[in-house]
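Novice: sequence first, then the predicted structure, then my questions.
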Amino acid sequence: MGMRFNTYLVSIGSATIENKEPDYAVQPLNLPAGRTPKWPTLVVETGKSQSHHDLDRVARQWIQKSAGEVKVALTIKVSRTMVTIRRYGRSGITRAAVLQTITVEKRGQNSPVRVAGGPLIIPFIDLFLRTAVRNQADITFNDTELEEWANIVWKSF
C-alpha cells in the first residue's frame, strides 16, 4: 500500500459489546469531523474453542450496535487443519452480512495448503474513513500471505 499503518491507525480497546472488548480493534488516527472516537472502524474476533455461530453473532453485533460505525468485523476461527476468516460489513441500513469467507486448509502433514476465497480485502475507505489518494489502496492479503498466517497459527498447536 505504500504507507506505514501504525502511523495512521491507533489501537483502541474502550468500546464494548455486552461487556466484551474485541480481540483487536483500530480506528484512524485522524477522525473525520463529527465522528465519535467511541467506535473502531475495524474489529477482529478470534476463536479456537468458540463456534462459528458465536463468532458470527459477535461480529454482527459490533456492526449493528454501533449503528454502522464499525465498518469491518473480521472473525478468525482456527483449528489444527483449518483457518476460516470471515469479513463482515453493512448490508442495507441496519443489518450486517458476511461479505467474504476465506478458508486456509491443511489436509495432512505433507499435503499442500489450500486457500479458497482469497485474497482478503479490507476496503481503504472503511478502515480510514476517507478515499485513498496517490499510492494508497485497499488493504489486500494475497493467498501466499494467508497461507503464511495459517502456518504461523498451526505452529502454535
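Specialist: Everything's here; your move.
Novice: contacts and neighbour counts: CA atoms only from here.
Specialist: Fine.
Novice: name the SS class of the residue nearest the centre of the chain, please.
Specialist: The centroid of the chain falls nearest to residue 74 when counting by C-alpha atoms, centre = their mean (2.8 Å). The local conformation at residue 74, judged by DSSP: H, G, I helix; E, B strand; the rest coil, is strand.
Novice: so who does it touch?
Specialist: 42, 43, 44, 45, 59, 85, 86, 87, 88 (C-alpha atoms under 8 Å, 6 or more residues apart in numbering).
Novice: quick one: the last one is in a helix?
Specialist: No: the assignment for residue 88 is strand, going by three-state DSSP, so no helix is present there.
Novice: hang on, isn't it packed against residue 100?
Specialist: Yes: look at residue 88 against residue 100 with C-alpha atoms under 8 Å: they come within range, at 7.1 Å.
Novice: quick one, which of those two is more surrounded?
Specialist: Taking other C-alpha atoms under 10 Å, residue 88 and residue 100 do not tie; residue 88 has more neighbours (25 against 16).
Novice: below is an additional structure, to be compared with the one above:
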Amino acid sequence: MSSSASQEATPSILSQASSHAGDQLHRESIRHLIAKSDAFVVSHVTPHAMGRIDKERGEDGQGFRVFLYRSENEILFITIPTHTHEVNHLRLDRLCYDIAAGMGLGSEWAPVGATTYEKRDSVTNIIYTQGEGDSGMRPLYQRPAPGGFPTLVIEAGVTQSRSSLRMKANWWFATSENHVKIVLLVKVDFRDKSIVIEKWKAESQNPPSVARRITRAATRAAQALTPTAVQTVTIKRAAGIGPTSPRKGLLRLEFENLFLRQPTGNESDIILGTTELQVYASDVWRTLNT
C-alpha cells in the first residue's frame, strides 16, 4: 500500500444549510457556520480522527456538539448550539420539568443535558459510535449512576432536516438497547411559522391478538421493538395547534416510561395540553423575536 493511500483523508464538511464542500474542520469554518446553521455533516472521519476531535474540542472550546457519529460510514453529524437551537429544546424541557416538579417529582428528575453517550472498543478505546442529546432526563432513584441512559430525550432542529432527527431517534433506541423510552423531536420552521413535535417510542409491531398466539420459542423475535413515531403535533403561530393524532392536542409522556415505576398519590403522566403547548410556542417565538 502506498504511503498516500495509507494516510487518513482530511475531515471535510459535506453539507449544512449552505454547502461548503471541501472546507477543513477548523475554527474559521466553525465560526462561519455558527452564523448560518445549527447543523452540518463532516465526511472521512475515521475512528482515530474521531478520537482526536473528541479530545481536542474540549481543549480549545470549539462550539459544537456531536449530534451523531458512526464509524462504519465515517460520517460525523455536528450540532451548533445557536441561541435559536437552544431555546427550541430548553423551553420544552423546562415545561416538562415544571409539570413533574408540581407533582413533587423534582428531586427524582435528573437532567442529562448534552451528556455524551458512546460505544468504544474495550481494548483499543476506539470510538465506534457517539452521540449527545440536547435535553433529557433520567429517573434518579431508578438509574442513580451518572452515566445511565436517559428515559426521555429531546432533540431540536432548525436548519437540521427531519430525516436526520428521525435517524437520531433510531440511534437512541438502538444504542441504549431501548433503555431510552421516549424521544421528542422538535423542528422549528421559520418559513411557515410552525413548530412540529414528534413523539417516538420503541414499540412492538404485533397487535395483541397476534402476540397472544405466538409460541414461547418465537417470543423474542416476534415481539422485537421498532422505533415508531406514535404522535405528531404541529403548532402554527397564526392558526394555533393542529394535532395529527387522536389525542386532541395532548402530548402525553407516560409516567412509567419516564420514572420506571408505577405512579402513587397525585403522580400521573406528564400531559402537555393545548394551553401548555401554546405557552411553550409563545415563549419560543417571543424569545426569538419573530
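Specialist: Yep, that arrived. Computed from a prediction, not measured in an experiment: that's the story for all the values here.
Novice: that older thread, for the contacts of residue 74 of the first structure, pick the one with the most neighbours.
Specialist: residue 59 (28 neighbours).
Novice: please identify the helix or strand for the alignment partner in the second structure of that one.
Specialist: Per TM-score structural alignment, the equivalent position to residue 59 of the first structure in the second structure is residue 169. Using DSSP states H and E, residue 169 of the second structure falls within helix 162-175.
Novice: tell me how far that helix lies from the chain's centre.
Specialist: From the chain centre to the centre of helix 162-175 of the second structure is a distance of 7 Å (C-alpha atoms, centre = their mean, to the nearest Å).
Novice: read off where the top strand by length along the first structure ends up in the second structure.
Specialist: Longest strand of the first structure, by residue count under DSSP state E: strand 95-106. Using TM-score structural alignment, the residues of the second structure aligned to strand 95-106 of the first structure are 226-237.
Novice: mind checking how far that stretch is from the chain centre?
Specialist: The chain centroid and the centroid of stretch 226-237 of the second structure are separated by 14 Å, computed with C-alpha atoms, centre = their mean.
Novice: buried residues, that stretch. List them.
Specialist: In terms of neighbour count (16 or more other C-alpha atoms under 10 Å), stretch 226-237 of the second structure has its buried residues at 226, 227, 228, 229, 231, 232, 233, 234, 235, 236, 237.
Novice: mind putting those residues into JSON lines with distance to residue 190 of the second structure?
Specialist: Putting these into JSON lines (distance: C-alpha to C-alpha, whole Å) gives the following:
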{"residue": "226", "distance to residue 190 of the second structure": "31"}
{"residue": "227", "distance to residue 190 of the second structure": "28"}
{"residue": "228", "distance to residue 190 of the second structure": "26"}
{"residue": "229", "distance to residue 190 of the second structure": "23"}
{"residue": "231", "distance to residue 190 of the second structure": "22"}
{"residue": "232", "distance to residue 190 of the second structure": "18"}
{"residue": "233", "distance to residue 190 of the second structure": "16"}
{"residue": "234", "distance to residue 190 of the second structure": "13"}
{"residue": "235", "distance to residue 190 of the second structure": "12"}
{"residue": "236", "distance to residue 190 of the second structure": "10"}
{"residue": "237", "distance to residue 190 of the second structure": "10"}
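Novice: of those residues, which is the nearest to residue 143 of the second structure?
Specialist: residue 227 (22.2 Å; C-alpha to C-alpha).
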